[in-house]
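J.: below: sequence and its predicted model.
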Amino acid sequence: MTGWRQYRRPDDKSGGHGVGWSPIIPYSFKVPDGWQEVPVSIADLGGTEIDLRFASSKEGRLFVIVAPVRRFADIEGEAEIEMIGPPDKVISAFGPEVIGENVEGKVLSMEVAEHSGRKYYQFELEPPHVLITATAAGNRLYLFNVTGSGLQWKRHYKDLKQIADSFRVV
């Protein structure tokens, strides 16, 4: 098995997330060696809300969307994912943003995990093959998305799932 490394968003990294936003609370995740950060373009699907991209030509790719919570729910101050809604409401609201189409009939599984007192909603969708981990912190919704082609999914599902399960807001 190849080695793994931990990525942590630098505290001083800026993001194109508009005026008047608090700094983005750092997040972290693990990726196998060989995965590389890919520059983000505002022309990307998801535009300015994509904060980070990583990819491996062999295994797949991932991207992080950091969106204002107020776009999904009228919440002031410190947001928690449960305030936005239950998992089925959350995936219906933001899933189309991730996959570019309605998620109806595509959600294979939904789970709720808790780490250090923060809840994370985890989803598996197909087609397309994508694992989504969602949480809220500060005044933002964090969507961590891991995806791959059919062949990458078949060959590297275990690693892709491990990447998705490792996402944490610090």
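T.: Thanks, I have it.

J.: only C-alpha atoms for contact and neighbour calcs from this point on.
T.: Fine.

J.: tell me who's in contact with residue 146.
T.: Residue 146 makes contact with 60, 61, 62, 63, 130, 131, 132, 160, 163, 164, according to C-alpha atoms under 8 Å, 6 or more residues apart in numbering.

J.: residues making contact with the host helix or strand of the third one?
T.: It stands for residue 62. Residue 62 belongs to strand 60-68 when elements are defined using DSSP states H and E. Here strand 60-68 makes contact (C-alpha under 8 Å, 6+ apart) with 17, 46, 49-55, 139-149, 152-153, 160.

J.: show me the contacts for the residue lying closest to residue 75 once chain neighbours are set aside.
T.: Spatial nearest neighbour of residue 75, excluding adjacent residues (C-alpha to C-alpha, 6 or more residues apart in numbering): residue 69 at 7.1 Å. Listed by C-alpha under 8 Å, 6+ apart, the contact partners of residue 69 are 75, 79, 84, 136, 139, 140, 141.

J.: would the fourth one count as being in a strand?
T.: So that's residue 136. Yes: under the criterion used here (DSSP: H, G, I helix; E, B strand; the rest coil), residue 136 sits inside a strand.

J.: what about versus this one:
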Amino acid sequence: MVGARLATGRPRAPLAAKEDRAGARRSLASRAKASRTKSADDGTGDHSRRKALGLLATVGGGAGAFLGAGSSQAVQGMTAGRIPGLSPVDSDGFRTYSRPEGKMGGHGIGWSEIPNYQFRVPDGWKEEAVSIADLGGTEIDVRFAKDDEGQLAVVVAPVLRFMNVGFNADVRIEDIGPPEKVLNGFAPEILGGPVEDDDLLKEETMTKNLGGEPLTYYIWETKSHDLLSATAFKNRVFIIALRASGRQWRSAKDLLHTIQKSFVVDTSKVNYD
């Protein structure tokens, strides 16, 4: 389905002797204990750690980092997969990201043109590198992050991930199903597990319009500070997903909600064959 699993590590080289294996196990246990202590200090807890390991998982069933650690933040430039799309800073301290025509993201050559979409990001958020070689998979279109506020990714996936339709189908998210059905369809991959009723803080429906036909958007918020918005247009599903640690959430939750609700797909162009 949709998403891209966070990398869980590389294969370990064989150890030469029992002592080496025992030492490695002790070292791993020590690091795991330290990691649990740090997570507790951050206020994230076991549930958030489980979510973090699987958050925004498997785009097209591939393995890799959908929302990476932020070490490969990109300086915007005319490199493959990263074409500048940010506006100047507005009076509220936000920039508008508008998907540039011809951008490849992780899709590579051979994909038909993808409809433009927009969202707002606070000044200081940086676009991270996405390319066809990204371990996250081929359906990641763009990623942004800021260390002290959170991170986001946009997935553009074929409607066929959700329902059996023709190649040039013209689908809206209501055709896929109600919000709970759509969320249940991608939550195991995107969030690392199903979303139970007591995990969900908010589920709502909005109608927004950019340039043409209004579209319905499903919006969710979980207790683990996962913010998602999804819609469908033509033969693709568009999902923006944001993640924040407990510390980031306490300082930036209003900014993150603004990003989530600003996500909109341009419907002014109707022919994307």
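T.: Cool, got the structure. Just so you know, these numbers come straight off a predicted model, no measurement behind them.

J.: please state their TM-score.
T.: For this chain pair, the superposition-based TM-score is 0.91 by TM-score structural alignment, normalised by the length of structure 1; 167 aligned residues with a C-alpha RMSD of 1.8 Å.

J.: ok, back up a step: which bit of structure 2 covers the strand holding residue 62 of structure 1?
T.: With the alignment judged by TM-score structural alignment, the segment of structure 2 matched to strand 60-68 of structure 1 spans residues 150-158.

J.: mean distance, that stretch to its aligned residues in structure 1?
T.: Once the two are superposed, stretch 150-158 of structure 2 sits an average of 0.6 Å from its aligned residues in structure 1 (mean C-alpha distance after the TM-score superposition for structure 1).

J.: chain center to that stretch, what's the gap?
T.: Between the centre of stretch 150-158 of structure 2 and the centre of its host chain there is 3 Å, according to C-alpha atoms, centre = their mean, to the nearest Å.

J.: quick one: residues contacting the residue lying closest to residue 154 of structure 2 once chain neighbours are set aside.
T.: Using C-alpha to C-alpha, 6+ apart and skipping residues adjacent in sequence, the residue nearest residue 154 of structure 2 is residue 240, 4.4 Å away. Shown here is residue 240 of structure 2, whose contacts under the criterion C-alpha under 8 Å, 6+ apart are 152, 153, 154, 155, 228, 229, 230, 260, 263.

J.: residues in contact with the fifth one?
T.: Meaning residue 228 of structure 2. The neighbours of residue 228 of structure 2, taking C-alpha under 8 Å, 6+ apart as the test, are 219, 220, 221, 239, 240, 241, 242, 260.

J.: so what corresponds to the last one in structure 1?
T.: When the two structures are superposed using TM-score structural alignment, residue 260 of structure 2 falls opposite residue 164 in structure 1.

J.: next, the buried residues of the helix or strand where its match lies.
T.: Here residue 164 of structure 1, judged by DSSP H and E, is contained in helix 150-165. Going by neighbour count (16 or more other C-alpha atoms under 10 Å), the buried part of helix 150-165 of structure 1 is 152, 153, 157, 159, 160, 161, 163, 164, 165.

J.: look up how far residue 103 of structure 1 lies from the fourth one.
T.: To tie it back to what came earlier, the one meant is residue 159 of structure 1. Taking C-alpha to C-alpha, to the nearest Å as the measure, residue 159 of structure 1 falls 24 Å from residue 103 of structure 1.

J.: same deal with residue 170 of structure 1?
T.: 29 Å.

J.: more neighbours, these two?
T.: It is residue 103, of residue 170 of structure 1 and residue 103, that has more neighbours when counted by other C-alpha atoms under 10 Å, with 20 against 12.

J.: to which residue of structure 2 is that one aligned?
T.: By TM-score structural alignment, residue 103 of structure 1 lines up with residue 195 in structure 2.

J.: can you classify its match as helix, strand or coil?
T.: Using three-state DSSP, the secondary structure recorded for residue 195 of structure 2 is coil.

J.: the helices in structure 1, which residues?
T.: With DSSP state H as the criterion, structure 1 has helices at 81-84, 87-99, 150-165.

J.: helices and strands around the longest one, which ones?
T.: Going back to what we said before, that points to helix 150-165 of structure 1. Under the contact criterion of 3 or more C-alpha pairs under 8 Å, 6 or more residues apart in numbering; DSSP states H and E, the helices and strands touching helix 150-165 of structure 1 comprise strand 27-32, strand 60-68, strand 130-137, strand 140-147.

J.: tell me what the shortest one is packed against?
T.: Going back to what we said before, that points to strand 27-32 of structure 1. If contacts are counted by 3+ C-alpha pairs under 8 Å, 6+ apart, strand 27-32 of structure 1 sits against strand 4-8, helix 150-165, strand 168-169.

J.: and that strand, which stretch of structure 2?
T.: Strand 27-32 of structure 1 falls opposite residues 117-122 of structure 2 when the two are matched by TM-score structural alignment.

J.: mean deviation of that stretch from structure 1?
T.: Following superposition, stretch 117-122 of structure 2 is found to deviate from structure 1 by 0.5 Å on average (mean C-alpha distance after the TM-score superposition for structure 1).

J.: who touches that stretch?
T.: 93-99, 255, 258-260, 262-266.

J.: ok, now how distant is the residue nearest the centre of structure 1 from residue 19 of structure 1?
T.: Within structure 1, one residue has its C-alpha closest to the average C-alpha position: by C-alpha atoms, centre = their mean, that is residue 144, at 0.9 Å. Distance from residue 144 of structure 1 to residue 19 of structure 1, counting by C-alpha to C-alpha: 23 Å.
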